[in-house]
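K.L.:
Quick one: sequence and predicted model below, then my questions.
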Amino acid sequence: MISLQFVITSLLVVLMPGTGVIYTVSSGLFKGRKASIAAAAGCTAGIIPHLSASILGLAAILHTSAVLFQMFKYAGAIYLLYMAWGTWRDKGGLSFKAQDDHKNLFHIAKRGFLINILNPKLSIFFLAFLPLFVPHDASSPTIDMLVLSLVFMWMTFVVFVIYGLFATVVRHQVVHSPRVVGWIQRSFALAFAAFGLKLAMVEQK
């Protein structure tokens, strides 16, 4: 059921730097190990609705409904631009003090969840991606897609955690340089803005 081709293809997809990776890395870099894991968990949880929609066939509705697609698209773009603006203008929020309390970690995970759930392209991607690896003679294709979805989610979480933990390793090398901190902060802001604008220009296919 789980082919080597699926594992390799999924790994390549997950490794590609995207909004979730940028958010997880920024969380690890500025807020510590637990924050990076919370961000990874939130981003991974954000793909659950898309995977579920693909399994249930609801993504087909999103694919054919221009109005629904535009609503999701612009909501996601606006949220990413909001994050870009907040990151750019934040003068004290990007400190290197670990935020380990449950409230802050939940907030970090929630933002990661919203980043992914507001991207309508994910539903369409999974609708086209998962069926490619389900055998034509499968007795229960829904179960096969569910298993593939769980594997993809697990790979996403592991890879994102690795990205985030790597960021925590290098965070102490820049903590004493306000100029580097400011440069990194603005780089993340520009990255969020770029992803937001890119999402806003996406056309329905």
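P.N.:
Perfect, I can see it now.
K.L.:
all contacts plus neighbour counts: C-alpha atoms, from now on.
P.N.:
OK.
K.L.:
mind listing what the closest residue to F96 other than its chain neighbours touches?
P.N.:
Using Cα to Cα, 6 or more residues apart in numbering and skipping residues adjacent in sequence, the residue nearest F96 is F30, 5.0 Å away. Taking Cα atoms under 8 Å, 6 or more residues apart in numbering, we find F30 in contact with L94, S95, F96, K97, A98, T168, R171.
K.L.:
Next up, a structure to set beside the first:
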Amino acid sequence: MDDAYWLFVVMVVFTVSSPGPGVLMTLDNAVAAGWRAAMQGVLGLALGAAVMAGLSSAGIGLLIRSSPPLFQLLKYAGVAYLFHLSFKTWRRDPKTPAPTGRREAAPAAGAARKRLLEGALLQTSNPKSLFFFLSVLPQVAHGAAGAAVATYCIVLVLIHGLYAGLAARAGVWLSRPGSARLLSRLSALMFFAFGVTMLTLTM
């Protein structure tokens, strides 16, 4: 593997571990429902990243980048979804988290699919993800785009899995009604802030 690949790995680690809507979703899911439930959303984020990488490789990213109306449409869809997450998180019942002994039970199939879909939607509704792959992949792929995308997804799952584990361990305190309500309010405000920030995003 050449130096460009390892530079890509370093960029991915910093990109994936930096605070953002994806990290916030992982932490929020871990506190609300435990590590295994949070990993459903993480797998959705990884799936969304693979889709965005595929779109970039197919040239659709260039089309969006060269078309202001398409870019604006994608941007406002992402903003609307972040605002939806903010509203849903703000209204969440602080008594929703299960008792400590039941938090790591396998999530129901419907809830698992919902978290998977939410993660994928969050990732694919962010134009910054598309532009990351559009600007970085050509520099490191050299005919091995699949390996680069797989690396990104693996790093994402590992780092978010660590975040989810740390958040789940803190869940005993964070799942108390008062603490859970405060966390929900802070998470909702952060989702809203991310949405407002995305409004300022330009090509």
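P.N.:
Looks like it arrived, so ask away. Because the structure is a prediction, the values reported are computed rather than measured.
K.L.:
Which strand or helix spans the aligned partner of A37 of structure 2 in structure 1?
P.N.:
A37 of structure 2 maps onto A35 in structure 1, with residues paired by TM-score structural alignment. Here A35 of structure 1 sits within helix 33-45, counting by DSSP states H and E.
K.L.:
list the helices and strands that helix packs on?
P.N.:
When contacts are defined as 3 or more Cα pairs under 8 Å, 6 or more residues apart in numbering; DSSP states H and E, helix 33-45 of structure 1 packs onto helix 19-31, helix 102-117, helix 141-171.
K.L.:
so how far is L81 of structure 1 from the residue nearest to F96 of structure 1?
P.N.:
20 Å (Cα to Cα, to the nearest Å).
K.L.:
okay, which residue is most central for structure 2?
P.N.:
Nearest to the mean C-alpha position of structure 2, counting by Cα atoms, centre = their mean, stands G22 at 2.4 Å.
K.L.:
any idea how far R176 of structure 2 is from it?
P.N.:
When distance is defined by Cα to Cα, G22 of structure 2 is 24 Å away from R176 of structure 2.
K.L.:
cool, S17 of structure 2 as well?
P.N.:
27 Å.
K.L.:
do the same with M52 of structure 2
P.N.:
38 Å.
K.L.:
Between these two, tell me which one has more neighbours.
P.N.:
The neighbour comparison of M52 of structure 2 against R176 (other Cα atoms under 10 Å) goes to M52, with 28 against 15.
K.L.:
quick one: contacts for the more buried one?
P.N.:
T124, S129, L130, F133.
K.L.:
And I22 of structure 1, by the same measure?
P.N.:
Contacts of I22 of structure 1 by Cα under 8 Å, 6+ apart are F188, A191, F192.
K.L.:
Number of residues surrounding the second one?
P.N.:
Pointing back at A191 of structure 1 there. Around A191 of structure 1 there are 19 residues (other Cα under 10 Å).
K.L.:
just Y163 of structure 1 next, same as before
P.N.:
22.
K.L.:
Provide a list of residues in contact with it.
P.N.:
Taking Cα under 8 Å, 6+ apart as the test, what Y163 of structure 1 contacts is V21, T24, V25.
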